[in-house]
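1. Got a predicted model here, sequence first, then my questions.
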Amino acid sequence: MAISLLSFPAKTLTTTTTPISEFPNNPKTLILEQCKTLNHLKQVHAHLIKSSLVLNPKIAENVLESSAILLPGSMDYALAVFRAIEEPQAAAYNILIRGFTLKQYPEEAVLLFKEMRENDVEPDKFTFACILKVCSRICALKEGEQIHAQIVKFGYGSHGFVQSTLIHLYAKCGKVDVARRVFDELPERGIISWNAMFSGYLKSSHWEEIVILFQEMLESKVGFDEVTLTTVLTACGRLGKLDLGEWIHEYIEAKGLKDNLKLITSLIDMYAKCEKVDTARKLFDKVPRRDVVAWSAMISGYSQSDRCREALNLFHKMQMTKVDPNEVTMVSVLSSCADLGAFETGTWVHSFIKRKRMKLTVTLGTTIMDFYAKCGSIENSLEVFEEMPSKNVLSWNVLIQGLASNGQGRKALEYFSLMREKGIKPSDVTFIGVLSACSHAGLVDEGRDFFVRMSIDYGTEPRIEHYGCMVDILARAGLIEEAYQFIKSMPMEPNAVVWRTLLASCKVHKNIKFGEKSFNHIVKLDPKNSGDYVLMSNIYSSVGKWEDALRARCQMKLQGMKKTPGCSLIEIDGAIHEFFAEDNAHPRSSEIYDAVENMMKRIKSSGYVPNTAEARFDAEEDDKEASVSHHSEKLAIAFGLIRTSPGTTIRISKNLRMCTDCHNATKMISKVFHREIIVRDRNRFHHFKEGSCSCNDYW
């Protein structure tokens, strides 16, 4: 760590000489409690100089404490007071070191400690504790290690207070194993030492070690406090250790700690992360005065449990309470907006962040990027990326994956090249994005090349996800047999997802032979997934093998499985509307179905022909055309047409892959109604405009 010279000049003292009529013999209270401004202190100081009382080290230290710690903006004066002390001892150095630390000049505190040692002033336990805190703050590991040696030299190696700050230093600097050795060598461990070790594990995300350490603490019969329990509850949430979390909850109830907001907030967070979101909400509702941390914990709980609507509803309630959200709140809300495709709400949140001038951290910036990318607004995602003052590999991954899924595969590869030019090492997730870009853009040769190079050039061994991407690249391009042989040659056992990837492409390319092979492998690995039976049935239907198609459907029903219903979401005026195929649940369903009928008539007159092979399997022949016209995305699009102004972009999110008929129909709707329509299905984004789609019919 490079440390500059002291920036505060040792100015000559100038004091106001206003007389003080009654000056106490012991002016400590006057100096430390009654001097509210620097001018007040200067008056007292002048009297002390004239009366020679300032020569008393204790009184001089009182003046130093007032100027260095108690009064704002007076460090230059404090340094001048310090320089006027003829032979300052450890107490004076300690005060000035604390002052530099409190007023955000940690480097100056380190320099002052060095000066103290050069002047042969012996530090005490308070000196070491304070300077170690400074080193922790600026991660000055080298200086901290030197101070550790001096702690041993001066005999403070077993002092709990000093050792606790030493533990904290090593943990903060990423040396958690060294911190643990210091902890283990302590002859007596007080609660401060235990909590320092807990804090170290917390900062390093060593969740399992926190739980083990807590068990040791209980066995050692050492009392614990709020700080301990808060840390352990955090670990319980990360590890899903509900039983220990519930034990702590019972302890809090038994000890009458229900009014401790920090503990209750930690409980809310723990229950939410352990998938007990309703229990967390009951606790949350009982909190009389909720701060931003409590609100954020509950909103985050809903978001992480895929209960995104409830997350947004709670955020709206939070706004009514006038509690200002923080970065954690914004990240959870934006993540929920991304999952729901709630573009309007997320855009408002982004503008709110700008209005509040919240710092665009890597985490917040990357979340905003991800939100825009998942709502099909990749231009906005790119804009945020360029605005971010600092980026990490996750930021680049989100951009590359976003470009890939939004039909800009070649641009995704350009940004991968730029990432390498900037010296950022790609992660294994980066290559999932790169291979996805090749898959969506049909870049087979490029995909093969990246797959080989990722281990040779970048030292990243392919995981099963990368093999799955490679299967997708080959199978999408119609190289079904090559994809099958690639799976058979994998060094690890292929999972159901890999085989399912091949099965999906067999449906697109109407390949029964390898479709059946894929399906047979899938049912052995994941026999209860209804979507696989539907896919196989659709492959048979696509080539007119109706009896085989019916047999696949019957097998599904015999095992008690039901087809996952298609569901599409659309946001209108900040509210999320949900549609299922042939659904009448919406309060304006009559109006929506009239709009669908009108929409289908208009696109038919422009050349659209319904693909009744995509109709509900049990639909009668006369009803098949109506069945395909009532798919969930068509209902959502019709609702968007009647509820938004002409020319407004319509954004739809769907839980399943978009069918061929809906894809063809939406292309025609975009042309006839002069609308851009963005559909996010299970695999990618489709940007429909003037009769064409960004996927180039390759999905």
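-> On my side now, so go ahead. Just so you know, these numbers come straight off a predicted model, no measurement behind them.
2. Please count neighbours and contacts with C-alpha atoms only from this point.
-> Fine.
3. Quick check: the gap between Thr230 and Leu48.
-> Between Thr230 and Leu48 the distance, using C-alpha to C-alpha, to the nearest Å, works out to 48 Å.
4. Show me what the top helix by length along the chain packs onto, helices and strands only.
-> When every helix of the chain is counted residue by residue (DSSP state H), the longest turns out to be helix 589-604. For helix 589-604, the helices and strands in contact under the criterion 3 or more C-alpha pairs under 8 Å, 6 or more residues apart in numbering; DSSP states H and E are helix 632-643, helix 660-672.
5. Pull out the buried positions in it.
-> When neighbours are counted by 16 or more other C-alpha atoms under 10 Å, the buried residues of helix 589-604 are found to be 592-593, 595-596, 599-600, 602-603.
6. Farthest pair within those residues?
-> Ile592 and Ile603 (16.5 Å; C-alpha to C-alpha).
7. where does Gly73 land in three-state SS?
-> When the structure is split into helix, strand and coil by DSSP: H, G, I helix; E, B strand; the rest coil, Gly73 lands in coil.
8. Neighbours of it, how many?
-> The tally of other residues near Gly73 (other C-alpha atoms under 10 Å) stands at 13.
9. and if you look at Asp76?
-> 17.
10. ok, Thr265 - contacts?
-> Under the criterion of C-alpha atoms under 8 Å, 6 or more residues apart in numbering, the contact partners of Thr265 comprise 284, 293-294, 297.
11. Then Thr37?
-> Residues touching Thr37, when contacts are defined by C-alpha under 8 Å, 6+ apart, comprise Leu71.
12. do that again at 10 Å, thanks
-> With contacts taken as C-alpha atoms under 10 Å, 6 or more residues apart in numbering, Thr37 has the following neighbours: 66-67, 70-72, 74.
13. outside of stretch 449-459, which residues touch it?
-> For stretch 449-459, the surrounding residues in contact (C-alpha under 10 Å, 6+ apart) are 425-428, 431-432, 434-435, 438, 445, 447, 460-462, 466-467, 469-470.
14. hold the first one in mind and look at this next one:
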Amino acid sequence: MYGKCGVISDAQKLFDEMPNRNVITWNSLMTGYLHARFADVLIKLFIEMIMLGISPTHFTVSTVLVGCSELKTLELGEQMHCLSTKFGFLSNVVVGTALLEMYWKCSNVEFSCRVFDDLPNKNVVTWTSMITGYSHNQQTDKAMKMIRKMIFLGHKADSNNSITYNTLLISFCDPKDMIYCEQIHCSVIKEGLQSDLHLAVTLVTVYSQCGSSLDDFYKICSTVPIKNNISCNAIINGFSNLGNGEEALNFFKQMRQAGIDIDFCTIASILKVIGNSSLFDEGRQIYALVIKSAHDSSMNIANGLISMHAKCGKIDEAKFIFSSMVDHDTISWNSLLSGYAQHGYAKEAVKVFEQMTKTKVKVKPDLATFLIMISACSHVGWLDKGLEYFDLMKNDSSLQPLTGDHYACIVDVYARAGYLNEAEDIINSMSIEEGPAVYRALLSGCRVHENKEIGLRFARKFAGRYPDDPAAYVQLSYILATDGYWDDSAGVHNLMCGRGIKKRAGCSWI
């Protein structure tokens, strides 16, 4: 009782005063610590219990496995697997489900799948956990196969909370996942779950993340059963993801007129919309609303205001908001740095970066920080400074591995400065797969510096690897035209049209 009511200290006192304890007593205390999110204490209690010679039950093992999942301690989880085998607990569906969940939460999906296949008894929770494991580890294809098999064998999703479908849907975030999203949506309708608010909100989010058409998105929005703060925030974010800032603002106005409460998520979303659309007049109104609703003390909102002002070109206002903040996090610094970088203030960006690294409450630069700084150097042609930041980032062992965007940025630094051979060497030495952005950066440099040899070689390689990307054909056509090969240039353009590939039209806010 004390454990479930969150008074874990009283639970511990009562435990200590008990003259006699059995395995149920230990299980109760360990469960209390698990609910209180003290998984490390749970593990210590379990070890103490084993050393006292008290044999665990299947409930003990499943509880400890959940603790291993929270702590992501794979080694201890593997020892619990051995213990489960020794005591014959693997036939228990609760232990089996906790075990496979521990493996995928520790990023070992292969072992999780082995446990699943070996389980003699499986229920809908077991299936859902395995589907979740695939989803969380970006193995969407396997997750879809699993859910098809689950439905075929007669295991239906829980009609009360729709955990299975919701779990799978939130893993979709790419246009290639749209077909999967539509299939799950069909199953939701077929099983009569479309009135579930959580599922409806998830569908709104996922359709926008996967780049649906506006018509489809409007239809999805119309199926949301209740318009409340959560569903309205999802719809505003959806319009923002689809690049339709005007509709996002219109819906925000409707939300206000309907008397639906706003929170910091609403304001953060609308600030992002305004920044991306450069609608500064609306931004000033939202700024007034932030102060009126007393959300200006929130660091997240302040960061959004810095980013919004910076994207709208109001750098002095962004700096003023930054200076008025009591505390800053990495996002605060990155928002200000990004504003300087986007508008060509490379010197100011360098000063702010140095201030960031020397501040008393030191905020460590992350991968996004270095990407901003290298980009700032690229725009003003500072090759040496850009390389300095790239080396700092690459040699920092505390950072995550570099992404394609970081390599694309350093290739852009070399290419803009005319060092095309060095840019080519960077691409050839990459330890990860080259993304489209890397090719675009090099080809842009080849076009500016009229290097037909490298340009043709990489444009053909680009078109072969990413045949649906219009940039490959456009750059190749430009390079050929620059060198006087008009017929070949026209041939590339015709090939692009024949494949139904269209270049997205550019626009200006001026």
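-> Great, that's in hand. The shown structure was predicted, so the numbers you read here are calculated from the model rather than taken from an experiment.
15. picking that back up, in a markdown table: the helices and strands packed on helix 589-604 of structure 1, plus distance to Gln43 of structure 1 and mean neighbour count.
-> Below are these laid out as a markdown table (distance: least, C-alpha to C-alpha, whole Å; neighbours: other C-alpha atoms under 10 Å):
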| stretch | distance to Gln43 of structure 1 | mean neighbour count |
| --- | --- | --- |
| helix 632-643 | 73 | 23 |
| helix 660-672 | 79 | 21 |
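16. Which of the ones you listed sits closest to Tyr372 of structure 1?
-> The closest approach between Tyr372 of structure 1 and any of those, judged by C-alpha to C-alpha, belongs to helix 632-643 at 19.7 Å.
17. so which helix or strand takes in the residue nearest the centre of structure 2?
-> Among the residues of structure 2, the one closest to the centroid is Cys173, at 8.7 Å (C-alpha atoms, centre = their mean). In this structure, Cys173 of structure 2 is located outside every helix and strand according to DSSP states H and E.
18. OK, contacts around the aligned partner of Asn228 of structure 2 in structure 1?
-> Per TM-score structural alignment, the equivalent position to Asn228 of structure 2 in structure 1 is Gly190. Applying C-alpha under 10 Å, 6+ apart, we find Gly190 of structure 1 in contact with 160-161, 164, 222-224.
19. Likewise for Asn313 of structure 1?
-> With C-alpha under 10 Å, 6+ apart, Asn313 of structure 1 has these contacts: 299, 333, 575.
20. which stretch of helix or strand covers the corresponding residue of structure 2 for it?
-> Under the alignment defined by TM-score structural alignment, Asn313 of structure 1 corresponds to Lys351 in structure 2. With the criterion set as DSSP H and E, the secondary-structure element containing Lys351 of structure 2 is helix 346-358.
21. and the helix or strand following that helix, which stretch of structure 1?
-> Where DSSP H and E defines the elements, the next helix or strand beyond helix 346-358 of structure 2 is helix 367-380. The alignment of helix 367-380 of structure 2 onto structure 1 (TM-score structural alignment) covers residues 327-340.
22. looking at this, Ser568 of structure 1 is in a strand?
-> Yes - Ser568 of structure 1 sits within a strand when classified using three-state DSSP.
23. Now it: closest residue in space that isn't a chain neighbour?
-> Nearest residue to Ser568 of structure 1 in three dimensions, chain neighbours excluded: Lys654, at 4.4 Å (C-alpha to C-alpha, 6 or more residues apart in numbering).
24. quick one: that neighbour and Ile570 touch, right?
-> Yes - look at Lys654 of structure 1 against Ile570 with C-alpha atoms under 10 Å: they come within range, at 9.3 Å.
25. what touches both of these two?
-> Taking C-alpha under 10 Å, 6+ apart as the contact rule, Lys654 of structure 1 and Ile570 both touch 340-341, 578-579, 633, 636, 679.
26. List buried residues within the contacts of stretch 449-459 of structure 1.
-> Buried by 16+ other C-alpha under 10 Å: 426, 428, 431-432, 434-435, 438, 447, 460, 466-467, 469-470, out of these.
27. Reformat the residues you listed as TSV; add secondary structure and distance to Cys554 of structure 1.
-> TSV is the format used below for these (DSSP: H, G, I helix; E, B strand; the rest coil; distance: C-alpha to C-alpha, whole Å):
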residue	secondary structure	distance to Cys554 of structure 1
Pro426	coil	47
Asp428	helix	41
Phe431	helix	40
Ile432	helix	37
Val434	helix	40
Leu435	helix	37
Cys438	helix	37
Gly447	helix	39
Thr460	coil	44
His466	helix	34
Tyr467	helix	32
Cys469	helix	32
Met470	helix	33
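28. quick check: stretch 245-264 of structure 2 aligns to which part of structure 1?
-> Mapped onto structure 1 with TM-score structural alignment as the criterion, stretch 245-264 of structure 2 occupies residues 207-226.
29. now stretch 193-208 of structure 2
-> Aligned by TM-score structural alignment, stretch 193-208 of structure 2 falls on residues 156-171 of structure 1.
30. Check the burial of Asp327 of structure 2 by counting its neighbours.
-> Applying the criterion other C-alpha under 10 Å, we find 10 residues in the vicinity of Asp327 of structure 2.
31. For Asn428 of structure 2, grab the count of nearby residues.
-> 10.
32. go on, Ser208 of structure 2?
-> Using other C-alpha under 10 Å: Ser208 of structure 2 sits among 27 other residues.
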